[in-house]
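Participant: After the sequence you'll find the predicted model.
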Amino acid sequence: MFQVLIIEDDYKISAMLKGHMEKYGYKAATVDDFERVMEKFQEIQPHIVLLDVNLPKFDGFYWCRQIRSISTCPILFISARESEMDQVLALENGADDYIIKPFHYDVVMAKIRSHLRRAYGSYSAKAEERTVEAASLTLYPERLTLTRGDVSVELTQKELLLMEALMKKADRVVSRSRLLDMLWEDHHFIDDNTLNVYITRIRKKLREIGMEEQLETVRGAGYMLKLNGFEAT
């Protein structure tokens, strides 16, 4: 059964969409706390997302980028904003479609079915899940998981980006400035100690999978994930 996530702050509309989808055999969940959108997304791992533009705190374009950074699931905007620029922004930020309110439920359902077919059904490319591998480590970006043999740890999105950068440059130094650029768009306003905090968290995650000494600080340069000659499990 396909899972749909509805990110819409008009509770009447979100409830009606949820009820309509469940009537057609889909599982549907709505967001209640708009400061915890990504937590809800990661909790239910939806197959498709319906997303409004006008939302509390951050707009739909922002959440679209956040979702797209960890998932390739279809994202459909449903919004009363009908300008061409809004539609362009939605697509450029990673959306797959844009539906203008007021909408017909049959059109919404038809688009949902179409995108689900393309992503998972008869029209899909059946693409394999993306992984990043280095020595005995395998990183699963879509699952936010790092594994070594039969042992795995869960990562946050920032930890995932950091780990991926280190694994892709295994046994080579990755500069602090490069890591800061990857983690924050404008790191000039980020406290220098913030990266240290994330490095400490990564070391703790590596310790949980038996790689306590592999992440080395290279003074004045950055960090190196030392995997050359490390025994695989």
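Facilitator: In hand now; what should we look at?
Participant: CA only for contacts and neighbour counts going forward, please
Facilitator: OK.
Participant: quick one: contacts for residue 52?
Facilitator: By CA atoms under 8 Å, 6 or more residues apart in numbering, residue 52 lies in contact with 7-9, 60, 77-79.
Participant: try 6 Å this time
Facilitator: Residues in contact with residue 52 (CA atoms under 6 Å, 6 or more residues apart in numbering) are 8, 60, 77-79.
Participant: Residue 145 versus that one, what's the distance?
Facilitator: 29 Å (CA to CA, to the nearest Å).
Participant: Now do the buried residues in the helix or strand where residue 86 lies.
Facilitator: Using DSSP states H and E, residue 86 falls within helix 84-92. By neighbour count with 16 or more other CA atoms under 10 Å, helix 84-92 contains the buried residues 87, 90-91.
Participant: Next one for the comparison:
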Amino acid sequence: MFKIMLIEDDTTLFQEIKERLSLWSYEVFGVKQFDKVMQEFAEAGPELVIIDIQLPKFDGFHWCRMIRAHSNVPIIFLSSRDHPMDMVMSMQLGADDFVQKPFHFDVLIAKIQAILRRTYNYNNEPTQLKTWRGAAVDYMKNTIANDEGTAELTKNEMFILTYLVERKNKIVSRDELIASLWNNEQFVSDNTLTVNVNRVRKKLESIGLDPYIETKVGRGYMATEEAGA
């Protein structure tokens, strides 16, 4: 099930889009606070974002710019305005498509399916980006980046980080981590695991994320995330 973030302040339209997309087995969620869109985006980690242009606090262009600074997640704009420059600006900011209101739902669904298929199904590589604690974790580049900078990780370090992040707020035992590394032909011993985890923490420290990989004595490690993430 693909997760779609719908940034739309018209509650009637939001509910209608959510209900229609749910029929296609998409998980749709909205924004609780329109001044904290990036925080909610980072916590949810959607596979696609749909943004209205006219929004409270900041417009859709602002949030598209902010998302693009951290993620390559597909973005579709919605707009009731018919000015050609809206579409031009959307594309220049990195949006993948633009849908004019009012629209036929079959058209919106077709666009969503095409973008998701192009972005995920036709790509045999793992999904490139994931957000954690407001940072973009890039599996392909072996980096994690936020407003404080970018940290480059080795293959083993990235595997450890992503394995923990994908199981955020859950304790992962050392034995489970070692077994997973071996299963992926990345061979580490118990001592080497400790060294790698310490290196991950050191690199996370450089961008202010060190405290969020916790050691649970006698049990393993845990990547923490805010409640509700």
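Facilitator: Thanks, I have it. Being a predicted model, the structure only gives us computed values, none of them experimental.
Participant: Please state their TM-score.
Facilitator: Here the TM-score for the pair of chains, by TM-score structural alignment, normalised by the length of structure 2, is 0.60; 156 aligned residues with a CA RMSD of 3.1 Å.
Participant: Number of residues surrounding residue 110 of structure 1?
Facilitator: 11 (other CA atoms under 10 Å).
Participant: ditto for residue 205 of structure 2
Facilitator: Residue 205 of structure 2 has 14 nearby residues by other CA under 10 Å.
Participant: Tell me, how many residues neighbour the residue nearest to it when sequence neighbours are not counted?
Facilitator: Distances taken as CA to CA, 6 or more residues apart in numbering place residue 211 nearest to residue 205 of structure 2, at 7.8 Å, with adjacent residues excluded. Neighbours of residue 211 of structure 2 under the rule other CA under 10 Å: 12.
Participant: measure residue 211 of structure 2 to residue 221 of structure 2 for me?
Facilitator: For residue 211 of structure 2, the distance to residue 221 of structure 2 - CA to CA - is 12 Å.
Participant: returning to what we had before: adding distance to residue 102 of structure 1, write the buried residues of helix 84-92 of structure 1 out as a markdown table.
Facilitator: Compiled in a markdown table, the buried residues of helix 84-92 of structure 1 are given as follows (distance: CA to CA, whole Å):
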| residue | distance to residue 102 of structure 1 |
| --- | --- |
| 87 | 15 |
| 90 | 18 |
| 91 | 20 |
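Participant: Just the element for the residue positioned nearest the centre of structure 1, please.
Facilitator: In structure 1, the centroid-proximal residue (CA atoms, centre = their mean) is residue 70; its distance is 2.3 Å. Under DSSP H and E, no helix or strand contains residue 70 of structure 1.
Participant: Excluding chain neighbours, what is closest to it?
Facilitator: Nearest non-adjacent residue to residue 70 of structure 1 (CA to CA, 6+ apart): residue 142, at 5.4 Å.
Participant: In the longest helix seen in structure 2, which residues are buried?
Facilitator: Longest helix in structure 2, counting residues (DSSP state H): helix 190-205. For helix 190-205 of structure 2, burial by neighbour count (16+ other CA under 10 Å) applies to 193, 196-197, 200-201, 203-204.
Participant: For structure 2, which segments count as strands?
Facilitator: Along structure 2, the segments classed as strands by DSSP state E run 3-7, 27-29, 48-52, 75-79, 97-100, 129-132, 135-138, 143-146, 149-152, 213-216, 220-223.
Participant: which ones are touching the nearest residue to residue 97 of structure 2 once chain neighbours are set aside?
Facilitator: Excluding the flanking residues, the one nearest residue 97 of structure 2 by CA to CA, 6+ apart is residue 76, at 4.8 Å. Residue 76 of structure 2 makes contact with 50, 95-98 under the criterion CA under 6 Å, 6+ apart.
Participant: a markdown table for the contacts of residue 52 of structure 1, including neighbour count?
Facilitator: Putting those into a markdown table (neighbours: other CA atoms under 10 Å) gives the following:
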| residue | neighbour count |
| --- | --- |
| 8 | 26 |
| 60 | 23 |
| 77 | 25 |
| 78 | 24 |
| 79 | 21 |
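Participant: Pick the one among the residues you listed closest to residue 167 of structure 1.
Facilitator: Relative to residue 167 of structure 1, the closest of the contacts of residue 52 of structure 1 is residue 60; by CA to CA it sits at 31.6 Å.
Participant: pretty sure the closest one is in contact with residue 53, am I right?
Facilitator: Yes - if you go by CA atoms under 6 Å, residue 60 of structure 1 and residue 53 touch, sitting 4.1 Å apart.
Participant: for stretch 144-162 of structure 1, which positions count as buried?
Facilitator: Quick answer for stretch 144-162 of structure 1 (16+ other CA under 10 Å): 144-148, 152, 155, 157, 159-162.
Participant: all helices for structure 1, in order.
Facilitator: So, for structure 1 - with DSSP H - the helices run 11-23, 37-44, 60-68, 84-92, 105-120, 157-168, 176-183, 192-208.
Participant: The fifth one vs structure 2 - mean distance after superposition?
Facilitator: In this case it means helix 105-120 of structure 1. Once fitted to structure 2, helix 105-120 of structure 1 is off its aligned match by 0.3 Å on average (mean CA distance after the TM-score superposition for structure 1).
Participant: Counting by contacts, list what that helix packs against.
Facilitator: The contact analysis (3 or more CA pairs under 6 Å, 6 or more residues apart in numbering; DSSP states H and E) places helix 105-120 of structure 1 against no helix or strand.
Participant: tilt between it and strand 75-79?
Facilitator: Angle, helix 105-120 of structure 1 to strand 75-79, by axes from the mean of the first three to the mean of the last three CA atoms, to 10 degrees: 160 degrees.
Participant: Give me the distance from helix 105-120 of structure 1 to the chain's centre.
Facilitator: Between the centre of helix 105-120 of structure 1 and the centre of its host chain there is 21 Å, according to CA atoms, centre = their mean, to the nearest Å.
Participant: Also the longest one?
Facilitator: Distance of helix 192-208 of structure 1 from the chain centroid (CA atoms, centre = their mean) equals 20 Å.
Participant: report the angle between the axes of it and helix 157-168?
Facilitator: 70 degrees.
Participant: now swap in the fourth one and tell me
Facilitator: Calculated by the same axes, to 10 degrees, helix 84-92 of structure 1 forms an angle of 50 degrees with helix 157-168.
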